[in-house]
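Visitor: Using only what follows, build the 3D model:
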Amino acid sequence: MRHLISMRDIGKEDILRILDEAEKMEEILNSKKPSKILEGKILATIFYEPSTRTRLSFETAMKRLGGEVIGFGDIENTSVAKGESLIDTIRVVSNYCDIIVLRHPAEGAARLASEYSSVPIINAGDGSNQHPTQTLLDLYTIKREIGRIDNIRVAFVGDLKYGRTVHSLSYALALFEGVELHFISPKELKMPREIIEDLKGRVKIYESDKIDDLDVDVVYVTRIQKERFPDLNEYQKVKGSYKIKREHVENKDLIVMHPLPRVDEIDYEVDKLPQAKYFKQSFYGIPVRMAILKILIEEFEKA
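Guide: You can find the predicted model right below:
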């Protein structure tokens, strides 16, 4: 675990190790006592795309562990605006810090960065490809709120074509026993065929375009991502395809998750229900990212 680029690079054992460590980090977080675990260490956040939760939770995680943070979230005020390549940016910034969190619109950018960095790289999203730390906090949410990850039924609703969180989480869930994946989307936004083929034989897969009967343990809702569509006319066709309402989930033994931000795909009335876990899910990002920072920095120093 020199870097964290894709969920396909790590196994079930690695996942469980991170989730176990996150439980310890949650205890530190809830104690409100300052920690010195990463005192003297510096995290660099390099964000070529907008972010609220991922960037702020990583910064919070590092500071909660006693470390410091540098970085940028606006490329217009950096040398990137002058034409500096990603490779050169990584080579320079890795001299200034102990670990880097990178978000970039191009698929494969994090993998490329890891080849030139002298410190660990954490992929905070590369286009519509992967978002492994979101996946790990999603798994942690499921474990904390349901009590298990094995033998669960998960319905993914919305943008399954461009939804990197859906792609990453599907691969991760396929490592666990007895998992069912229900993919619910308009035909234009179906889960990519290559991912379906990869998952076949490892999990039970069901595909549908209806949300009327959600007989599952987890409803994972995703925003239809306007920014990912090469043709805005195609976006207009599918915009607002689904909205999870109170009647879809009330009185059901399930939880509703969402990587956020939400636009109109979950009615605000759902927020009042005990099934709604998306804001708790956002909180869980802090202990999970605390665990990831600690593990990767320690592993790097041992190498």
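Visitor: When you work out contacts or count neighbours from here on, use the C-alpha atoms and nothing else.
Guide: Fine.
Visitor: For stretch 113-120, buried residues please.
Guide: 113-114, 116-120 (16 or more other C-alpha atoms under 10 Å).
Visitor: That one spans what distance, first to last residue?
Guide: This stretch, stretch 113-120, spans 10 Å end to end (C-alpha to C-alpha, to the nearest Å).
Visitor: Name the surrounding residues that touch that stretch.
Guide: Contacts of stretch 113-120 from elsewhere in the structure, counted by C-alpha atoms under 8 Å, 6 or more residues apart in numbering, are 2-4, 86-87, 90-91, 94-95, 97-100, 121, 296-297, 300.
Visitor: Proceed likewise with the subsequent sequence, for comparison:
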Amino acid sequence: MPCGDLLDLNDCSVTDWKNLIKLADDIRLNPRDYMHRCEGKVLATLFYEPSTRTQMSFQAAMLRLGGQIIGFDNPVNSSVSKGETLMDTMRIVSNYADIIVVRHPQEGAARAASLYARCPVINAGDGGHLHPTQTLTDLVTLSTVKGRLTGLRIGVCGDLKYGRTVHSLLKAMSRFEGNRFYLISTPELSVPDYCKEILDNAGCPYEEVPALDDCIGELDVLYMTRIQQERFATPEAYEAQRGVFVLTPEKLQKARADLAILHPLPRVDEIDPAIDEDPRALYFTQARLGMFGRMALMLRMLEDDITIHSEREHHLHAAVCSNPRCITHTEKYLSRSVCKDENGHDICLYCEEKC
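Guide: Predicted coordinates:
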């Protein structure tokens, strides 16, 4: 069966995830066995916004599999700067590539791109919506360093409202038994209601916590994210809160000896650099393990061993999407389509905001 696209990691089954994690581990342990598996294949990386880890991780992954890479890391250096639509870019690039990775600042862009590509598309982040291969990185990392994906006490800290990595992680880890979540943020940056609804429906217990000190001693995993100053109403409001969500050696003294500290990176000042040498600081290991996860993913997609893209039933809807960050506001040719989410709500097909 031909492979589809990876737009949302939750379109995969848990069995698919476990198989990808197992393959990533084998690639890590036996890299020479995979050096030529993608010879003759071409990866296109189309990055409409800045990236270091995700872009280079994908590029390194394909090169280590024996393939080649093309693409751009700035739309100014492509025909996008001349007004070319996403639709036409995908139609052109998919003539040259066997698989395409897209990062875009607008939500729903990856799904829109997949409609016009003639080869598989991987979502490398679409605005504040989803970042599925970061979640795959997180699953590979937790499986490697914790030896399990069940029965974990997971704290997510920082920008939980706009942090796409947090949303994807919560959705994924809610599918494993016995996980408990601590949602650590300011009220202004608390996790969206739809994420809480996912946790509720999965029967996952969670607590909203105002300060890292309040729960760090309970955690098996601490997933730090950057607090974005631009999300606060005033600089004073940001300054009043920022120190509460900085991980320092003093706060770490209260943590368990086997705590795993993760971060999708880049960091700014939310983790004191003095912690980098602590064996519990695993964010740089996490970045390396993500490369093996992406190698496994591309290998499976190119060899048609895994079917990923779940086609949702949808219907045309005349109303404009209410989400100002949705791709439909700039790519005007896209049909206004509505589908159902897991809870039966009408949502935009692209950005998944409620209609």
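Visitor: and the buried residues of stretch 113-120 of the first structure, which of them are in helices?
Guide: 113-114, 116 (DSSP state H).
Visitor: would JSON lines of those residues with distance to residue 48 of the first structure be doable?
Guide: Listed next are those as JSON lines, based on distance: C-alpha to C-alpha, whole Å:
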{"residue": "113", "distance to residue 48 of the first structure": "13"}
{"residue": "114", "distance to residue 48 of the first structure": "16"}
{"residue": "116", "distance to residue 48 of the first structure": "18"}
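Visitor: What ranges does the stretch 51-200 of the second structure have for its strands?
Guide: 68-72, 99-104, 121-126, 153-157, 180-184 (DSSP state E, counting those that start in this stretch).
Visitor: scratch that, the stretch 201-303 of the first structure
Guide: 204-208, 218-221, 255-257.
Visitor: mean offset of the shortest one relative to the second structure (after superposition)
Guide: Between strand 255-257 of the first structure and the corresponding residues of the second structure, superposition yields a mean separation of 0.6 Å, by mean C-alpha distance after the TM-score superposition for the first structure.
Visitor: Which strands and helices lie in contact with that strand?
Guide: strand 218-221, helix 278-302 (3 or more C-alpha pairs under 8 Å, 6 or more residues apart in numbering; DSSP states H and E).
Visitor: Tell me the spacing between the residue located most distally from the centre of the first structure and residue 107 of the first structure.
Guide: Here the first structure reaches farthest from its C-alpha mean at residue 82, the gap being 30.3 Å by C-alpha atoms, centre = their mean. Between residue 82 of the first structure and residue 107 of the first structure the distance is 22 Å, computed by C-alpha to C-alpha.
Visitor: just residue 216 of the first structure next, same as before
Guide: 31 Å.
Visitor: Then residue 138 of the first structure?
Guide: Distance, residue 138 of the first structure to residue 107 of the first structure, using C-alpha to C-alpha: 21 Å.
Visitor: who's more crowded, the two?
Guide: Neighbours per residue, other C-alpha atoms under 10 Å: of residue 138 of the first structure and residue 107, the larger number sits with residue 138, 24 against 14.
Visitor: Quick check: closest non-adjacent residue to that one.
Guide: Nearest in space to residue 138 of the first structure, with sequence neighbours left out and distances taken as C-alpha to C-alpha, 6 or more residues apart in numbering, is residue 281 at 6.8 Å.
Visitor: residue ranges for the helices of the first structure, please.
Guide: With DSSP H as the criterion, the first structure has helices spanning 12-31, 53-64, 86-93, 109-116, 132-146, 164-173, 193-199, 232-238, 246-249, 278-302.
Visitor: Measure the mean distance from the shortest one to the second structure post-superposition.
Guide: Okay, so that is helix 246-249 of the first structure. Relative to the second structure, helix 246-249 of the first structure is 2.1 Å off (mean C-alpha distance after the TM-score superposition for the first structure).
Visitor: what's residue 190 of the first structure in contact with, if anything?
Guide: Counting by C-alpha under 8 Å, 6+ apart, residue 190 of the first structure has contacts 159-161, 183-184.
Visitor: Thank you, goodbye.
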